[in-house]
Every structure is written in structure tokens, then in C-alpha cells.
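>>> mind looking at a prediction? Sequence and model below.
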Amino acid sequence: MRTELLEVMAQIITAHCYWIRVTDITQHHAYAFVRDGHLMMTTCRHLTLEVTRSRGLYYLGHKWHVSEADLDQVLSIMLREDPSLHRRCHEGTLTKEDVEILVNRASYGIIRLDMVDDDYTPPAFSCHTRNNRTNPSTNHPQ
């Protein structure tokens, strides 16, 4: 997979996913696959995703490493299913639906990004004081 395509995927995930962020697209990790009935080991790049908000069984800081080899394999299947995807890949204009399907299939159905329609901007951190609590019913004038 081209680095530019991985970067486009990372930008789309960052812009539309509120509970996962891309931490790295260049890290190499071990990758095992079966060839001719034998287990082979190699290394390849991985798309590293990290949970930024606890959700369901996934806790804050949980990481997944989706291998480039799995992404390539799923992308080739998707290109056969959807001929217009070839143009979008070449131009670097993948849709968020393309990225959601690609990551879901490459992770064997484990990662479901659930992207939002609008660009997601993480909220700025604000310290809670007595005057700006999030639950107004607990604000008691002193």
C-alpha cells in the first residue's frame, strides 16, 4: 500500500472518528501468514490505532496494529467489488465509508470505527471549577 494512501486513511480517521486515533503508520511489527501449509514470519508496516475514549469493552489506551499486508489484501478484494474505488485510491479521495470497510475487514471484523458525518474536533481541555461545573444542578451559590 502506498504511504500516501495510508496517510489519507489516517487523516480521514482523525477527522471523523471520535473514539480512536491513528498513532503511527510507519512502525514495523512481526507478521505471520501461512504459505504452502507452513507458518511464515516476516515484518511489515502496521496502521496503529489507539482508543482515546473508553467504549464498550475497549478501554482508554488500548491499541490495535492492523498490518499493511491485510490492508492490501482487503483493498484488492474491494477493488474487484467496486471499480470506482480504483479512481478514488489513485486520486487519494477515499470516502469515510471506504476507510471504515477497509479497516473493519482488515481487522477481521474486530475494529468498527463508527465515524461521524461531520469533521470531529476533539474538545479542548477545560478545568472544572466551582463556577463552570458540567452539572448545573450541583452549583450552589456561596
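Yep, that arrived.
>>> when you work out contacts or count neighbours from here on, use the C-alpha atoms and nothing else.
OK.
>>> need the contact partners of the helix or strand encompassing T23.
Element membership for T23, per DSSP states H and E: strand 20-24. The contact list for strand 20-24 (Cα atoms under 8 Å, 6 or more residues apart in numbering) reads 10, 13-14, 46-53, 113.
>>> next, the one to line up against it:
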Amino acid sequence: MRNTIYRQMVFWIQSQRTWVEVVSADCYREYVHFRKGRSNRFVSRSLVLRAYRRNGVFRKGKTWSVAERALDRGLANYRRQNPLFRQRIRLGASYLTPKDSEAIVRLATYGIVRLELVAVPRNINFNSY
């Protein structure tokens, strides 16, 4: 995954979170991959997410570590499913939306983590009320 797409996704998750926050976007962990009866170890960057509120069956404090390889797979699947996203992402990482980030994480975690990101209005003048 390109670093710019990864950073934009982390930005959307952190800025529009409802119950999951980003603990670390620069964590490197060792993973084991099984293929044809053999195990291979590799080190990969991981996105570490934590539930800071209770949501459904997930208690406060539950953490998930999503490998960059899984995020790559989720991104590839989302490109196949959504042709409009495929066109937008070719233009650059700044065209990644919160809904795209949510879908990529959902696909990367096999539907376990649903971020439920909410757009927060930025130009609210509370003094006029």
C-alpha cells in the first residue's frame, strides 16, 4: 500500500471516529504466513485500533492489529467492487473518502471491525445561536 493512501486512511479514522481510535500507525509486528504446509515469517507495518467505547459485543479496550498486507488485500478487493473508487484513487490519495477507509478496513478484517465513521461539520458558528 502506498504510504500516502495509508496515511490518509489513518487520518480519516482518527478524525471521524465514533468508537474506534488509532493507537499506532507505525507499529511493526512479526507475522506467520502458512503456504503449502510451510510457515514463513515476515515483519509488516500494522495499524493498531482500539475500542475506546463499548459497541455491541466489543468491550472498551479491545484492540485489533491489522497487518498492512491485509489492508492491501482489502484495498484490492474494494477496487474490484467499486469502479468509481478505482477511478478516484488513480488521481491520488487525497481522493480517499471516510467511507472508502471504512470499507477497506471492513474488508481487511473480514467484516469484524466496522468503524462507523461520522463526518463532523467544520464550519459551525456556535455564537450565532
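Sure, I can see it. Only a predicted model underlies this, so the values are computations on that prediction, with no experimental measurement involved.
>>> just give the TM-score of the two.
Here the TM-score for the pair of chains, by TM-score structural alignment, normalised by the length of the second structure, is 0.80; 120 aligned residues with a Cα RMSD of 2.0 Å.
>>> could you flag which of the contacts of strand 20-24 of the first structure are buried?
Buried members of the contacts of strand 20-24 of the first structure, counted by 16 or more other Cα atoms under 10 Å: 10, 13-14, 46-52, 113.
>>> now the helices: where do they sit in the first structure?
All helices of the first structure, identified by DSSP state H, fall at 3-16, 68-81, 84-91, 96-106.
>>> angle of the third one against helix 3-16?
Pointing back at helix 84-91 of the first structure there. If you take axes from the mean of the first three to the mean of the last three Cα atoms, to 10 degrees, helix 84-91 of the first structure sits at 100 degrees to helix 3-16.
>>> can you list the helices and strands that helix 84-91 of the first structure packs against?
Identification of packing neighbours for helix 84-91 of the first structure by 3 or more Cα pairs under 8 Å, 6 or more residues apart in numbering; DSSP states H and E yields helix 68-81.
>>> gap between the helix it packs on and the chain center?
Relative to its parent chain, helix 68-81 of the first structure has a centroid offset of 16 Å by Cα atoms, centre = their mean, to the nearest Å.
>>> what's in contact with it?
With Cα under 8 Å, 6+ apart as the test, helix 68-81 of the first structure has contacts from 1, 44-47, 85-86, 102-103, 105-107.
>>> at 6 Å what do you get?
Residues external to helix 68-81 of the first structure that are found in contact with it (Cα atoms under 6 Å, 6 or more residues apart in numbering): 1, 45-46, 85, 106.
>>> leaving out chain neighbours, which residue sits closest to I89 of the second structure?
Y95 (6.1 Å; Cα to Cα, 6 or more residues apart in numbering).
>>> that neighbour and W12 of the second structure, how far apart?
Using Cα to Cα, to the nearest Å, Y95 of the second structure is found at 12 Å from W12 of the second structure.
>>> of those two, who's got more company?
A count of neighbours by other Cα atoms under 10 Å puts W12 above the other of Y95 of the second structure and W12, at 20 against 15.
>>> what's the burial count for the closest residue to that one other than its chain neighbours?
Using Cα to Cα, 6+ apart and skipping the chain neighbours, the partner closest in space to W12 of the second structure is P98 (5.5 Å). Using other Cα under 10 Å, P98 of the second structure is surrounded by 23 other residues.
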